[in-house]
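Participant: Below are the sequence and a predicted model; questions follow.
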Amino acid sequence: MDRMAQLTLEQIQKKSLNRLVGLNPVFKIVMEKLIERCYTRGVWIVITQGLRTYAEQDALYAQGRNGDKRPKVTKARGGYSNHNFGFAADFALLLRDGRTVSWDTLRDDDKDSLPDWSEVVEEAKKLGLEWGGDWRTFKDMPHLQMVFGITTAQFRAGKRPTQAQLNAALAKINKTEDEEMTTEEKAAFNALQKRVIALEAANKLTKVPAWAEQACINAKAAGMLDTANDGSYDFYRMITLLDRTGVFKKGEGVA
């Protein structure tokens, strides 16, 4: 039997901090809210995967292929997963010892007759998240995402959610609250919207930085990028780093 640990919400949240770094600001807020909602229901969760580089994605794709005996864990190469753009995350249950994680979808630590996994998915959908367990093929039970109808091809081309879409996602969080917001809560929500707008504006660049121009040209020549316009600083930095590793060399591609 697990040794019981009494952890506060703050202690639970800290366990996921590193995996939330680099996520889209609004998606990050939604995932933080999910951790909080689950904790309120007596279910502890941790984020196990967040933003992935193309190289990290390719390493996962290689698992279970080309003689690798391990089971396959993804069907997406680098650039073909929503994890690569900061709009997806994976979770696991945190057991009552406060250290061990589990992917047991039938586990019921809070003893309310409903599997903890099902409670997490229920709260996730209330917040507007898509669940990989609903996919018809290659079901990904720990996977959650919020992509606003944008495909990975569009993400690669630099497309991102509009501010109206991001605002709607934030509003959905508050619509799921049981009680109407107080004046203070409404003020905090409005301040949060302004912070997100500022973050998005700061991250979006009007033109390709000079230091990233050749990398973008190489990426387009390799067929990995449709357009380089209106990307963020992090986007151009990622393209440049991939170019320096030789990913976009003619004839190589991403593998």
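Facilitator: Looks like it came in fine.

Participant: alpha carbons only for contacts and neighbour counts from here, please
Facilitator: OK.

Participant: What distance do you get for residue 127 to residue 103?
Facilitator: 21 Å (CA to CA, to the nearest Å).

Participant: If you could redo that for residue 158, that was the one I meant.
Facilitator: Residue 158 is 34 Å from residue 103, by CA to CA.

Participant: With neighbour numbers in mind, choose between those two.
Facilitator: Set residue 158 next to residue 103 and count neighbours by other CA atoms under 10 Å: residue 158 wins out with 19 against 13.

Participant: put this beside the first:
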Amino acid sequence: MDKISNERILLLHPAIRLEVQNAINHINKNILGKGVRMRITQGFRTFKEQDELFAQGRTKPGPKVSNAKGGQSLHNYGLAFDICLLYDDGSGLFKEVSWDMKRDGDGDGIADWLEITKYLTSIGFTNGFITNGKKWDFPHFQKDFGLTWQKCFEKYNRKDYISGTIYIKL
């Protein structure tokens, strides 16, 4: 696994860390073919980081990238992560970053993104958010353990944490 993904996994909620690590290893070794790898681009986010993303396209320059304020995303509780695909540039290094959902970089006749999504959803992760019946955040995967962000926020405010950590009890 690449160092960046591994560092981001270590910040996820303890309840999903090992599962995400094992899933990425499985995807990269057994599902994606040679020349394609999956990477975690985002994992745990502080409320402040979430507020900064929310401000983008509103009070700060750039396109809107989030409809969630601090506390309103499962990223804020370490229960969500975003991904991208990395493609070998021909040198054996995975330098090309992609969010192309139709690309079949491993040439097996199935879009790489679809292969990842099918596997992660088969092991209990939800892909993207659904707003008004439409998915809009395809790089996003989460495991909510039956909790909404509102319930997570309540636990956060009550300081209902796993002892000695910043993570809420599930």
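Facilitator: Right, received. Where do you want to start? Owing to the predicted nature of the structure, the values given are computational and were not obtained by experimental measurement.

Participant: corresponding residue for residue 79 of structure 2 in structure 1?
Facilitator: Mapped onto structure 1 by TM-score structural alignment, residue 79 of structure 2 lines up with residue 87.

Participant: Pull the number of nearby residues for its match.
Facilitator: By other CA under 10 Å, the burial measure for residue 87 of structure 1, its neighbour count, is 22.

Participant: cool, and residue 2 of structure 2?
Facilitator: Residues near residue 2 of structure 2, counting by other CA under 10 Å, number 13.

Participant: What separation do you get for it and residue 9 of structure 2?
Facilitator: With distances taken as CA to CA, residue 2 of structure 2 is found 11 Å from residue 9 of structure 2.

Participant: Residue 53 of structure 2 now?
Facilitator: Residue 53 of structure 2 sits at a distance of 20 Å from residue 9 of structure 2 (criterion: CA to CA).

Participant: In contact with the match of residue 79 of structure 2, which residues?
Facilitator: By CA atoms under 8 Å, 6 or more residues apart in numbering, the contact list for residue 87 of structure 1 reads 23, 24, 27, 51, 145, 146, 147.

Participant: Report the contact partners of residue 39 of structure 2.
Facilitator: 2, 4, 5, 24, 83, 84, 85, 86 are the contacts of residue 39 of structure 2 under CA under 8 Å, 6+ apart.

Participant: please redo it, this time with the cut-off set to 6 Å
Facilitator: The contact partners of residue 39 of structure 2, taken as CA atoms under 6 Å, 6 or more residues apart in numbering, are 5, 83, 84.

Participant: got it, and residue 203 of structure 1?
Facilitator: Contacts of residue 203 of structure 1 by CA under 6 Å, 6+ apart are 232, 233.

Participant: Can you tell me how far it is from residue 163 of structure 1?
Facilitator: Residue 203 of structure 1 is 13 Å from residue 163 of structure 1, by CA to CA.

Participant: mind checking what residue 99 of structure 2 lines up with in structure 1?
Facilitator: Looking across to structure 1 (by TM-score structural alignment), residue 99 of structure 2 lines up with residue 103.

Participant: The nearest residue to that match once chain neighbours are set aside: neighbour count?
Facilitator: Residue nearest to residue 103 of structure 1 in three dimensions, not counting chain neighbours: residue 92, with 5.6 Å by CA to CA, 6 or more residues apart in numbering. By the measure other CA under 10 Å, the count of residues near residue 92 of structure 1 is 22.

Participant: picking that back up, out of the contacts of residue 39 of structure 2, which are inside helices?
Facilitator: Judged by DSSP state H, these include residue 5 as members of helices.

Participant: Around the residue nearest to residue 93 of structure 1 when sequence neighbours are not counted, how many other residues sit close by?
Facilitator: Nearest non-adjacent residue to residue 93 of structure 1, counting by CA to CA, 6+ apart: residue 45, 4.5 Å away. Neighbour count for residue 45 of structure 1, taken as other CA under 10 Å: 25.

Participant: Quick one: residues contacting residue 45 of structure 1.
Facilitator: So, once contact is read as CA under 6 Å, 6+ apart, residue 45 of structure 1 ends up touching 92, 93, 94.

Participant: Hmm, the last one is touching residue 44, no?
Facilitator: Just to be clear, that refers to residue 94 of structure 1. Yes - between residue 94 of structure 1 and residue 44 there is a contact under CA atoms under 6 Å: 5.2 Å.

Participant: residue contacts, the aligned residue in structure 1 for residue 123 of structure 2?
Facilitator: The alignment partner of residue 123 of structure 2 in structure 1, by TM-score structural alignment, is residue 127. With contact set as CA under 6 Å, 6+ apart, residue 127 of structure 1 has these partners: residue 173.

Participant: How about the contacts made by the equivalent of residue 64 of structure 1 over in structure 2?
Facilitator: Residue 64 of structure 1 maps onto residue 57 in structure 2 when the alignment is built from TM-score structural alignment. The neighbourhood of residue 57 of structure 2, defined by CA under 6 Å, 6+ apart, consists of 63, 64.

Participant: Residue 57 of structure 2 and residue 67 of structure 2, how far apart?
Facilitator: Between residue 57 of structure 2 and residue 67 of structure 2 the computed distance is 10 Å (CA to CA).

Participant: Tell me how many other residues crowd the equivalent of residue 139 of structure 2 over in structure 1.
Facilitator: Under the alignment (TM-score structural alignment), residue 139 of structure 2 pairs with residue 142 in structure 1. The number of residues packed near residue 142 of structure 1 is 21, by other CA under 10 Å.
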